[in-house]
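S.K.: sequence-free structure coming up:
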């Protein structure tokens, strides 16, 4: 007789990133996604720690899509002993082949810089989570599976199939049917209505359990028609256009960059904005764009993207020297650089050059996780620290939601409504607290409040026919305090305090006032030591 499945939430629970769900049923153990944590240092440190399960015990990994917060720890999983197949759609396999080695390269470079600083401070060196070579090696385990085609795993009756999620080239929701007869739908990331390059999401109706993303569950976006999106982008570019100024756009290298490029070139062709250089300052974006060109016939508006990539004013910077040369350009120009949350890559160099200049504009076009530099800028910081340097923020900081790859609250509610009925339970994942609360309010009338669940990081549920049963704490040991997930941590508080301290010292009237302020702080530290 088949047993009830057990579902573990090893990521994207109480937070948006680190997607990783482990499903155990009838002697088969699979992972859905194996993503990297982004956000606060507390969360990012999880990437370096051992997995909360034995990778050698996993029979198969099924990927919803290639974004690093869903696939970024796959090379580590393989490095730590996982030897099974990695199932994904064909385009996801192609994108992972460029994204994962790039992720390994970035980690190698960042660790090299960190170890150089550690040596001067007398601290021990660290190792990268994995290398570009590790990432390339793991690609031999990838297996491409077409949409809507059943694929069996093991001998226990478990099978799955992919459905288009409308979020990214190759993105999919995953339908799983277990030997116990449970039907489970993992939403993956669901794309919004009127997405430039992707078809609308789809999947069957009638489920025992659904895992639904809730990244923007508390938001109702502005009108997101094609013309409305173009109108908003046109207004931002026109407002940013200044002599010897720049519009700097931190953007995810895959899909967001390609969408922005297509729309910018279209507006220039229509003469609705000034034709100027558009610089794609990301080697990953260059390689990913070639993958998009290869799959252009499978996408909406693929011809528009192909035309934009051939435009004379579009330049892809491949080498470090080409990237550095951007800082010496004259005349208004647009720079699109990764990463989208300003956490790594060339965007940090572009921000160091432009944040302190009033003629610069930074346009945020995607979700900014708590604790990231992008979120700190979005929240209105006057000063930030980049690579150890304190940078004043004088540039205009703007946000444009219409390029998000995630559906907003109404879109997600419509997606869930089309999946009904959900008999046993719906888990809200991939969302911070406010987004999850907003999503619960939307879905309670559809599903019933008693069928809505918000799992904590590393929690586990037995998926019984009547509803999920939370396993006891001694069976599921969280790696960090689940309350810390999805929130700024003490590292962020420390940086904010140091910036506030420097600001207070600068505003103090004279040297005597500064000494008084420092003595007060010293007394507070001494009191703390006594306690």
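M.R.: Happy to help now that I have it. Because the structure is predicted, anything quoted here is derived from the model rather than measured. Numbers count the residues shown, from 1 in each chain.

S.K.: Could you use CA atoms for every contact and neighbour count after this?
M.R.: Fine.

S.K.: Let me see the contact set for the residue most central in space within the chain.
M.R.: In the chain, the residue lying closest to the centroid (CA atoms, centre = their mean) is residue 69, at 4.9 Å. Going by CA atoms under 8 Å, 6 or more residues apart in numbering, residue 69 touches 17, 18, 19, 34, 35, 36, 37, 38.

S.K.: repeat that with 6 Å
M.R.: 17, 18, 35, 36 (CA atoms under 6 Å, 6 or more residues apart in numbering).

S.K.: Residue 81: which of these is nearest?
M.R.: residue 35 (16.7 Å; CA to CA).

S.K.: Report the spatially closest residue to that closest one, excluding sequence-adjacent ones.
M.R.: Residue nearest to residue 35 in three dimensions, not counting chain neighbours: residue 70, with 3.6 Å by CA to CA, 6 or more residues apart in numbering.

S.K.: Filter the contacts of residue 69 down to the ones in helices?
M.R.: Members of those lying in helices (criterion: DSSP state H): none.

S.K.: here's the one I want to compare it with:
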């Protein structure tokens, strides 16, 4: 008996975590963090919906926090199996998990100070610590190469295919055998936006799968074309500098930071931005991730690695990489002419919140959002038109110009999702996950309905027999 259940990203966008069970093996695909408001932070601490001690292997599609962020908690609660990922994912996951642990420890200390002031005797604890994150890395065992089938558990073979989402990202084709019954399932992971300069387009599965578990982050709409998005970024920076302001770009450290640097380098190459424009990459994780990029040229689109040896878009003339906290603080003394890239992309934590505190109120400044912002995040509040936001116990007026450029998204839009699914043959059923329930999932489901493709939106923890 082969069963599928989703314990994250079921009727919601974040927290991807899917379990395949046979009578011989239990395989987990991803173990991500729920991201958004305080209620999701509480959801992260709840039971997984399965016993971590019973999981034989965890297959990781990529290193984004909403796909890998609960791995230390999984280990903390008893997981002792193997974790398999591509080589770049393994390196990037180390950065992401260490950063997440540091932020959680910082938040726990801040909450503890608040609790002490209000006489609360219960001291807040982080979901996991830096030590927990490093311990979890010990369970990474085995490196997956694209297109290479490997036996990962009794009766289970996995083939990682390039998902084109971030460096090292994969869709995973599982071949399952149980008491003479064979089934195949293709887990999309996050599907990349094709035609990007850094990475190859998403790959089709090695064979038509019986079932597909598919993300629907942008199941309701398409993205603006890449070239138009580059132009919009350049215009936003140029116009802000003409007003004498700063540009703050909340930036995801993986892929988005590197693509924004590429876009700024294009602006300089076209002589629409000054060659020595001051750009701060104020994110230790993004700096380290950029270094990982340079170590894996084979994982990039053909032709792009040659640029790294010519005029690298990761090495702008005015680029300043700030790892030290004191250097980050000093940036806030600059009153105009700077581009400040800092994490996190949804402004839920990290250094960007300090930069927003010092720049949101200035009418000459701009804030440019270049990625998805989940409901309940500070980024979403600003994008939705909040006139003021609370930062560090202070109410900050929003007077800066707000730009949203969705063409930088690392996710495929509706048209690309349908094209990707078209390369999977005619599955018996498509399970829609990782999307807004009403917009991403239901709207995309209607598209499948019109194509006579059977589909289903699994509930959290709902067991589904793959007959």
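M.R.: The structure has been received and is ready for your questions. Predicted model, so just to flag it, every value in this text is computed and none were measured.

S.K.: circling back: for the contacts of residue 69 of structure 1, give me CSV that also has neighbour count and distance to residue 60 of structure 1.
M.R.: Output for these, formatted as CSV (neighbours: other CA atoms under 10 Å; distance: CA to CA, whole Å):
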residue, neighbour count, distance to residue 60 of structure 1
17, 27, 21
18, 28, 18
35, 25, 15
36, 24, 18
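
S.K.: Which single one of those residues is nearest to residue 263 of structure 1?
M.R.: residue 17 (27.7 Å).

S.K.: Report the contact partners of the aligned residue in structure 2 for the closest one.
M.R.: In structure 2, residue 17 of structure 1 lines up with residue 14, judged by TM-score structural alignment. Residue 14 of structure 2 sits next to 34, 66 when contact means CA under 6 Å, 6+ apart.

S.K.: can we see that at 7 Å?
M.R.: 8, 33, 34, 35, 66, 434 (CA atoms under 7 Å, 6 or more residues apart in numbering).

S.K.: Map residue 374 of structure 2 across to structure 1 for me.
M.R.: By TM-score structural alignment, residue 374 of structure 2 lines up with residue 369.

S.K.: So the alignment partner in structure 2 of the residue nearest to residue 35 of structure 1, which state does it fall into?
M.R.: By TM-score structural alignment, residue 70 of structure 1 lines up with residue 67 in structure 2. The assignment at residue 67 of structure 2 comes out as helix when based on DSSP: H, G, I helix; E, B strand; the rest coil.

S.K.: Quick check, residue 67 of structure 2 in contact with residue 31.
M.R.: Yes. Judged on CA atoms under 7 Å, residue 67 of structure 2 makes contact with residue 31 at a distance of 5.4 Å.

S.K.: who touches both of the two?
M.R.: Joint contacts of residue 67 of structure 2 and residue 31 (CA under 7 Å, 6+ apart) are 15, 16.

S.K.: in the stretch 1-150 of structure 2, which spans are helices?
M.R.: Secondary structure of the stretch 1-150 of structure 2 by DSSP state H, counting those that start in this stretch: the helices cover 38-44, 65-68, 71-76, 87-117, 130-137.

S.K.: so where is the helix or strand hosting residue 151 of structure 2 in structure 1?
M.R.: Here residue 151 of structure 2 is covered by strand 150-153, with elements defined by DSSP states H and E. Using TM-score structural alignment, strand 150-153 of structure 2 corresponds to residues 151-154 of structure 1.

S.K.: Any buried residues in that stretch, and which?
M.R.: For stretch 151-154 of structure 1, the neighbour count (16 or more other CA atoms under 10 Å) marks residue 153 as buried.

S.K.: Equivalent analysis for stretch 235-247 of structure 2, please.
M.R.: 236, 237, 238, 240, 241, 245, 246, 247.
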